[in-house]
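> sharing a model that was predicted from the sequence below.
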Amino acid sequence: MSRGYTTADALMEALLEGGVSYIFANLGSDHTAIIESWARTRANNASAPKVVISPHEMVALSAAHGYAQVTGRPQAVLVHVDCGTQNLGGAVHNAAKGRIPVLILAGAAPYTQEGERRGTRNEHIHWLQDVFDQRGIVREYMKYNNEIRTGKNVKQLVLRALQIAKSEPKGPVYLLAPREVLEEETVRADVEPQYWDPIAPSALSPEQVTEIGQHLVQAKRPLIVTSYLGRNVEAVAELVKLSERLAIPVLESVPNYVNFPANHVMHVGYLWNSPSAHPMLIEADFILVMDSDIPWIPLYNRPRTNCTVYCIDIDPLKEKTPLWYIPALRYYRVDSLVALRQLNAYLESVPVDAEMVSARFKYVSDIHSRQRREWKLHEKPADNSAISPEFLTACIREVIDDETIVLTETITNYEVVSKHLPRNKPGTLFASGASSLGWSGGAAIGVKLAVPEATVVSLTGDGSYLFSNPTTVYWMARKYCTPFLTVIYNNGGWRAPQLSTLSIHSRGYASRTPNFWSVLTPPADLAKVAEAAGGAYAHTVQSPSELLDVLTTGLQWVRRGRSAVIDVRIQPSVNLAE
């Protein structure tokens, strides 16, 4: 029997009108009206967002995450009641901490049981999936959450949710709707999406521009620290302009993006977890922190006591982080691109000590060159039988080009990848910006959907690879023609718990035994999982001599439309043997 226009129809129209191109969907019994709406749309050749079937919700949200990182446009993730919401798992954390705009849509158990409404309970699971506070499962991580109660204002709710998701600081939003509401016939409502644009970027006041500008001009050892300024690719060029004008070195702390070209002579390296102080941080007399959640780890690195610190950020107080503070005299909640344009315009009109700037340029350039020479020394394999993470990363650098988009989830090898796989073009490096493992597989699918012509390379640890639900990932990659190269930094287990234990108990019992309860032995044939699930080219590498050829072959397969997974058995610095 033909139905009239329903809430589900209005919901799908709202997504399309709100700029959603893809719905990453994992369906359940609560989505009957949505499935009917899709079928009717197809039968009538009407426009609608494309549905991407995602057999695991973690992968669905990670794909939407990757798509939004590249484009800035939020996509939709459709999940099944409380179970599907929980199965989003750590991807919810990643989207929230990474400030990624995405709209999560969930069904809810029917709220009638005796036929009072269309969609009433007719399966036993409808009682099992009825919970008191489904939204509470993800509330702490959402910028906004609400329940769709009628089709009469569903478009307004969807557009409001997208507006909030896209407004800085960006983040995920969550809407749910019971089955009866989605099945409900309603009237078509026309809304104007332009009334739901995100808030405009904020700027510094003229007085603030002058104050910051004068500190930059007068400082003898200024320093800029950043982590995710490169989320806006236009901001990178403005940061380069500022750095070059005053010869200000740039230090990247836990970078999630290309924030500053790695080959630029003003780039002075990275901060990760290394328990050693960075000399540029120690000697700075003025530090401008721009878009950074962790500009340094105080236990290992901190500015000197008489250093002046200012903070520019879309989220300067990190209000979602219970314990967070840095010794900053000023905090500015502003858009980094706007602020940099303001500062560069101001600096064009003020006198600068050219001699001091010239001397500082040479000083910083020498540091940059010396760093790179020292890093290069670590790239040669220690012997002919073992592959070091540095050697592996150098080989990857050799086979890719500047246009390749690299996703990194190498965890204990994050710093190695930063140093030995320098990225110079904005928009060619992405990390999750958070800490729940398994992001990179789904994210690669989202990136490839967003930029179909790009070559995408995903770098992951063996633990992260297993967390990524590889069966789902490579099945989706084949079905939706999103091939990418995965390189597994396989050190035989989770090194992070071992390194963390040794950092606290360096001479304890754990230091005298190889058993850290984080070893993945016997080793699984990880690459073959992708071959079985998605027809991927699969190869395991243990010899340095064959590594370059296998990486080259893997990329050839990817460029011909087939994913490739290369499992590289590396020699870790900590013994992982049981």
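Nice, thanks for sending it over.
> when you work out contacts or count neighbours from here on, use the C-alpha atoms and nothing else.
Will do.
> where does the most centrally placed residue in the chain land in three-state SS?
Centroid-nearest residue in the chain, with CA atoms, centre = their mean: S432, separated by 2.5 Å. What DSSP: H, G, I helix; E, B strand; the rest coil gives for S432 is coil.
> tell me the spacing between it and A43.
Per CA to CA, to the nearest Å, S432 is found 39 Å from A43.
> now swap in V138 and tell me
From V138 across to A43, the span is 36 Å (CA to CA).
> the more surrounded of these two?
Legend: neighbour count by other CA atoms under 10 Å for V138 and A43, higher for V138 (19 against 9).
> here comes the other one, which I'd like you to weigh against the first:
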Amino acid sequence: MGSDATISQTSQTAPTGYTTSRAFLEALAEGGVRYVFSNLGSDHPGILEAYAQARVEGREHTLPELVICPHESVAMAAALGYAQVSGVPQAVLVHVECGTQNIGGMLHNAAKGRVGVLMYAGASPYTQNGELFGSRNEFIQWIQDVHDQRGIVRGYTKYDNEIRTGANVKELVHRALQFARSTPAGPVYLVGPREVMEAEAPTQQADATYFPPVAPAALAPDVVERVASALAEAERPVIVTSYLGRDRDAVPVLVELCETAGIGVLESVPMHVNFPADHPLHWGFQWNDQRHNPLLEEADVVLVLGSDVPWIPTKNRPNADARVFVVDEDPLKEQMPLWHVPAEVFARADLGTAVRQLRDRVAELVDTEAAARRRERAAAEHERLFRAKAELEVPEGETITPEYLVACVREAIDEDTLVLTEAITNFPTVSWHLRRNKPGSLLGSGGGSLGWAIGAAVGAKLAAPERTVVSLVGDGTYLFGVPSSAFWMAQRYGAPSLTIVFDNNGWNAPKASALGVHPQGTAAQRDDFGVHFQTRPDLPGIATAAGGAWGRTVKTAGELKESLEEALDVVRSGRSAVLAVQVPGM
């Protein structure tokens, strides 16, 4: 017989009333979380029991819906897609430190893309002899006990904490969601040991009403005056933005500001519709352009209005005499160790609030005749730029060029279609040739970890079931997205979308990077980059096998438009579709 310290777990009594797990799930629902995207494990019995009891008692509506995700990365991507469309953070539930590590790439995207999401993971039980209900009873719980589980994510999260008691679990959840929603939005992380999550908890706890996001910050009056005066008096002003369009209501205000003063807009690495592409003041898109940009080099005033990478200093920066101003919700890029833009003003403000302030003051200061001359010049630049791009929108015989593919997609969809872009080396092609105009009709991950789009499409469709969702991805990106998991989820939860794959038979991005550094190197001379697939995988076949999706591979220009229309019809009827389009190889 063992000592008192080795009490048999079977002698412990299971909770019969209100548990920490139930309070946790209720707090999520009270905070606006509709879905818990979950990959379950040995740390979640209390969660599963809370859901089962809610179904028996007819109060499922008090808890978020549990969405089963066969891979953690897809769970996280789906949560991001939902939040990016709705503006409301969702929850991701994973298994201790192993599951936490499996969300790593999408966690990076949440942090860099400033998308709110609440991640929850259990922790290995902290008793091993049955001292408390929920004590260790599986070998894996010793192996998964690590020194600092929260440290795995701390370089990316805005907030992390451990649930130590059911007495204040709702306060912790509401505080975490407050961080996730407050500008700049981002991911938060909670952990809960099994003993705590299984324990009884008080029913009266914190109210979500008293945890609103932080109110938007405005520019100081002297900053408004300084920036507005510079814009109003400039000869060749330009605004550079990357993510102002996260606030869809800010886009038409930016249009008003630019029309008032005759300011051209350059989108740098855009993941949103920041300015209507067909507007005559739109000056195009800038990605990893390895060439000079005369519109930047000739500018005398540059306003960086929400951008992490407004230009690449070694290639296309403004001239040294230009006056540069930075207005951003994170003007110093506090999580980027190496970052600097030589500017005379760095101002922290909500972008929508700031652009409204600048619009109103510029309207009071601007010379209308000078502004008209600037508008005329800017419109001529717009016409020149986009006319040159339009000339590329033709196939080369039966060969489907990326430009022709995107032009066909543009013609096939309407302005309400939601497009997710993760085409990587074809990012610029999508921007230039898709030419989205409606705020909220284009989304990117905001980060650099691949495999976001097809999982995000599931979350996006759940957030906006009335919209058609189309993802434009590379073949490598498609495989990174764990399509076997994503399309199974899409079928199970009624979230169909169309995935269009730029199939160039390999990973072009590493090759492009190598050529950027070693254009005449041995790898270039021998075309030896280790990134070709050699034998093309059956990309649509994966989705068909895993989730019953419609699939087709298109090889010639003559069959593209008909196949595209058929695929869209399939999706609108309620079934996912994958169209792999073979474009010129690498």
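On my side now, so go ahead. Keep in mind that what you see is a predicted model, and the values were worked out from it rather than measured.
> what's the residue nearest to the centre of the first structure aligned with over in the second structure?
Aligned by TM-score structural alignment, S432 of the first structure pairs with S445 of the second structure.
> tell me how far its match lies from S471 of the second structure.
12 Å.
> common neighbours of those two, please.
Common neighbours of S445 of the second structure and S471, using CA atoms under 8 Å, 6 or more residues apart in numbering, are T421, E422, A453.
> next step: the residues you listed restricted to helices.
When the shared contacts of S445 and S471 of the second structure are checked against helices (DSSP state H), the matches are A453.
> what's the ChimeraX line that selects buried ones from the shared contacts of S445 and S471 of the second structure?
The buried residues among the shared contacts of S445 and S471 of the second structure can be selected in ChimeraX (16 or more other CA atoms under 10 Å) with this line:
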select :421,422,453
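> distance to D148 of the second structure added to the shared contacts of S445 and S471 of the second structure, as TSV?
TSV is the format used below for the shared contacts of S445 and S471 of the second structure (distance: CA to CA, whole Å):
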residue	distance to D148 of the second structure
T421	35
E422	33
A453	31
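> from the shared contacts of S445 and S471 of the second structure, which is closest to V115 of the second structure?
A453 (14.4 Å; CA to CA).
> quick one: the closest one from V67 of the second structure, how far?
On the measure of CA to CA, A453 of the second structure and V67 of the second structure end up 18 Å apart.
> what range does the longest helix seen in the first structure cover in the second structure?
Longest helix in the first structure, counting residues (DSSP H): helix 354-376. Using TM-score structural alignment, the residues of the second structure aligned to helix 354-376 of the first structure are 368-390.
> list the buried residues for the matching stretch?
So for stretch 368-390 of the second structure, counting by 16+ other CA under 10 Å, buried means A371, R374, R375, R377, A378, A379, E381, H382, E383, F386.
> how about stretch 31-40 of the first structure?
Those would be H31, T32, A33, I34, I35, E36, S37, W38, for stretch 31-40 of the first structure by 16+ other CA under 10 Å.
> want to throw the residues you listed into a markdown table with secondary structure and distance to P514 of the first structure?
What follows is these, written out as a markdown table (DSSP: H, G, I helix; E, B strand; the rest coil; distance: CA to CA, whole Å):
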| residue | secondary structure | distance to P514 of the first structure |
| --- | --- | --- |
| H31 | helix | 50 |
| T32 | helix | 53 |
| A33 | helix | 55 |
| I34 | helix | 53 |
| I35 | helix | 53 |
| E36 | helix | 57 |
| S37 | helix | 57 |
| W38 | helix | 55 |
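> now which residue in the first structure aligns to V67 of the second structure?
Looks like V67 of the second structure aligns to V52 there (TM-score structural alignment).
> that match and L27 touch, don't they?
No: V52 of the first structure lies out of contact with L27 (CA atoms under 8 Å); the separation is 10.9 Å.
> these two: which is more packed in?
Taking other CA under 10 Å, V52 of the first structure and L27 do not tie; L27 has more neighbours (21 against 18).
> so what corresponds to that one in the second structure?
Under TM-score structural alignment, L27 of the first structure pairs with L40 in the second structure.
> which residues touch that match?
Going by CA under 8 Å, 6+ apart, the list of residues near L40 of the second structure reads I68, L93, V94, H95.
> verify the contact between P514 of the first structure and L576 for me.
Yes: at 6.2 Å, P514 of the first structure counts as touching L576 under the criterion of CA under 8 Å.
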